[in-house]
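[1] Make a model of this:
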Amino acid sequence: MPPSARPRSRIQQRNREVILDAALEVFSQHGFRGATLDQIAEVAGLSKPNLLYYFPSKEAVHKALLTGLLDTWLDPLRAMNPGGEPLAEIMAYVRRKLDLARDYPRESRLFAGEILQGAPRMREAIEGDLRDLVDEKARTLRRWMEEGRIARVDPVHLIFSIWALTQHYADFDVQVRAVLGPGHDPFAEAGSFLETLFARLLATGQAPG
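    Model (predicted):
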């Protein structure tokens, strides 16, 4: 029986988690192409042969990270309730995405790096689970628009704009903090601004039809 098929001991599970956390740090700093197994092993505090016991290649480590990340990334959109009050549901989604950018900046940069490379290790997932979820929520948004509960805008591009305006604060964190200067909380300030922006955009009769 190969190691991957055997039940993991507590130590093996811990080592796997340590390797993945180290890999997240290395990949988010250096990208997939710039990262090496030697760097990941060093950050993890393990030997390279020990690392290779758990993951046979750099690609395997990267894929394991991305597989776990996709669920984390989709959960905030999944939580949008089609039976809820439209504007409140959209504002809550914006807040969840902003919280995700604040709490998981390395994961955000890892995801962005994969997409910028053409998503070679995630294309199937983004053309499957991600697109299916966006289509589902776009139908909900379109229904709310047809019912006159929010203004008419393109629902898919609305979702894109929420992604862009929230993930920016993780992917360009250094730039954001350099421009704002000390004494600012980018995420608190962004939350208030984005709620105002989307509330005005989606208020009935105030957005382009």
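
[2] CA only for contacts and neighbour counts going forward, please
    OK.

[3] Now residue 178: which helix or strand?
    Assigned by DSSP states H and E, residue 178 belongs to helix 173-180.

[4] any idea how far residue 86 is from the one residue sitting closest to the centre of the chain?
    Nearest residue to the geometric centre of the chain (Cα atoms, centre = their mean): residue 73, 3.9 Å. Distance, residue 73 to residue 86, by Cα to Cα, to the nearest Å: 21 Å.

[5] Would you do the same for the sequence below? I want to compare the two.
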Amino acid sequence: MEAPATTAQTRIQKENSARILEAALDVFSTHGYSGATLDLIARGAGLSKPNLLYYFPSKQAIYGTVLAGLMKTWLDPLRTMDPEGDPIAEIIAYVQRKLEMSRLYPRESRLFANEILQGAPRIMDQIQGELRELVEEKATLIERWQAEGKLVTLDARHLIFSIWATTQHYADFDVQVRGILAPTQDHHFNQADQFLSALYRGALTPKI
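    The predicted model follows:
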């Protein structure tokens, strides 16, 4: 009789942890780390503050868990760039994946932007480690494609930065974009996809 109870408790713990992290994402992306409080997170999760502290000992612990998941989500689209694929198609596909992330994960994008604006005190190790290594790997790949004459020669690292800037804008400045365009639901993401695909295709295709 005890095994089902243990299984049920484990399930409940997982569900409550997920509720806390979901609420924390809302609170941190809206208020930043300094403005976020355990009370706000507990309220968003539908739990008492003592109950929340049973799962996470501090605001810092919750934030660290949210950021760890965010970094993985953020790096995956760049990791999937295929060295054996068509260079222009691979880069445009990366642009499209990043744009889709802005559509699906605007809170995560704003949270990341807030952390960067504060000087990245809690993720600088990942930026200078895992992220830098990945950017160097893909920049080297892009430079190889350029040397093979498959792409226009441009600074590969700044090319990656430009993709981040043009795609994450639609999440970080969502209110401004919607205020100007007054789109029907997310229709402007389709327009952005067409525009950015044409922009990067034109910029990267070697002239014959």
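
[6] what residues does stretch 116-128 of structure 1 touch?
    Residues outside stretch 116-128 of structure 1 that contact it (Cα atoms under 8 Å, 6 or more residues apart in numbering): 63, 66, 114.

[7] Out of the residues you listed, which sit inside helices?
    63, 66, 114 (DSSP state H).

[8] rewinding a little: now neighbour count and distance to residue 202 of structure 1 too, for the contacts of stretch 116-128 of structure 1, in TSV please.
    Output for the contacts of stretch 116-128 of structure 1, formatted as TSV (neighbours: other Cα atoms under 10 Å; distance: Cα to Cα, whole Å):
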residue	neighbour count	distance to residue 202 of structure 1
63	14	38
66	20	33
114	19	32
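
[9] Same list (those) but as CSV, adding distance to residue 140 of structure 1.
    Formatted as CSV, those follow (distance: Cα to Cα, whole Å):
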residue, distance to residue 140 of structure 1
63, 31
66, 27
114, 29
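
[10] Can you name the residues that contact residue 7 of structure 2?
    So residue 7 of structure 2 contacts nothing (Cα under 8 Å, 6+ apart).

[11] Let me see the ranges of the helices in structure 2.
    Under DSSP H, structure 2 gives helices at 2-35, 38-45, 49-55, 59-79, 87-104, 106-117, 124-126, 132-147, 156-172, 174-181, 187-204.

[12] chain center to the longest one, what's the gap?
    Going back to what we said before, that points to helix 2-35 of structure 2. Put simply, helix 2-35 of structure 2 sits 20 Å off its chain's centre (Cα atoms, centre = their mean, to the nearest Å).

[13] Buried ones in it, by neighbour count?
    Judged by neighbour count using 16 or more other Cα atoms under 10 Å, the buried positions of helix 2-35 of structure 2 are 16-17, 19-21, 23-29, 32-33.

[14] and the angle from it to helix 106-117?
    50 degrees (axes from the mean of the first three to the mean of the last three Cα atoms, to 10 degrees).

[15] Check the last one too.
    An angle of 60 degrees separates the directions of helix 187-204 of structure 2 and helix 106-117 when computed by the same axes, to 10 degrees.

[16] compared with structure 1, how much does helix 187-204 of structure 2 deviate?
    Here the mean offset of helix 187-204 of structure 2 against structure 1 after fitting is 0.7 Å, by mean Cα distance after the TM-score superposition for structure 1.

[17] so that helix matches what in structure 1?
    Aligned by TM-score structural alignment, helix 187-204 of structure 2 corresponds to residues 185-202 of structure 1.

[18] For residue 81 of structure 2, give me its contacts.
    Applying Cα under 8 Å, 6+ apart, the residues contacting residue 81 of structure 2 are 90, 91, 94, 138.

[19] go with 10 Å
    87, 89, 90, 91, 92, 93, 94, 138, 141 (Cα atoms under 10 Å, 6 or more residues apart in numbering).

[20] quick one on the thing from earlier: pull the most distant pair out of the buried residues of helix 2-35 of structure 2.
    16 and 32 (22.3 Å; Cα to Cα).

[21] gap between stretch 71-90 of structure 2 and the chain center?
    The answer for stretch 71-90 of structure 2 is 14 Å, by Cα atoms, centre = their mean.

[22] From one end of that stretch to the other, what's the distance?
    With Cα to Cα applied, stretch 71-90 of structure 2 spans 21 Å between its terminal residues.

[23] tell me which residues in that stretch are buried?
    By 16+ other Cα under 10 Å, the buried positions in stretch 71-90 of structure 2 come out as 71, 74, 77, 78, 81, 87, 88, 90.

[24] Then stretch 186-199 of structure 2?
    Neighbour counts over stretch 186-199 of structure 2 (16+ other Cα under 10 Å) mark 188, 189, 192, 193, 196, 197 as buried.

[25] Also stretch 172-182 of structure 1?
    Under 16+ other Cα under 10 Å, stretch 172-182 of structure 1 has no buried positions.

[26] cool, stretch 62-70 of structure 2 as well?
    Buried residues in stretch 62-70 of structure 2 (16+ other Cα under 10 Å): 62, 63, 66, 67, 70.

[27] which residue packs closest to the third one, ignoring adjacent ones?
    With Cα to Cα, 6 or more residues apart in numbering as the measure, residue 21 is the residue that lies nearest to residue 66 of structure 2, at 6.5 Å, once sequence neighbours are left out.

[28] The one you found against residue 65, yeah?
    Yes: using Cα atoms under 10 Å, residue 21 of structure 2 makes contact with residue 65 at a distance of 7.9 Å.
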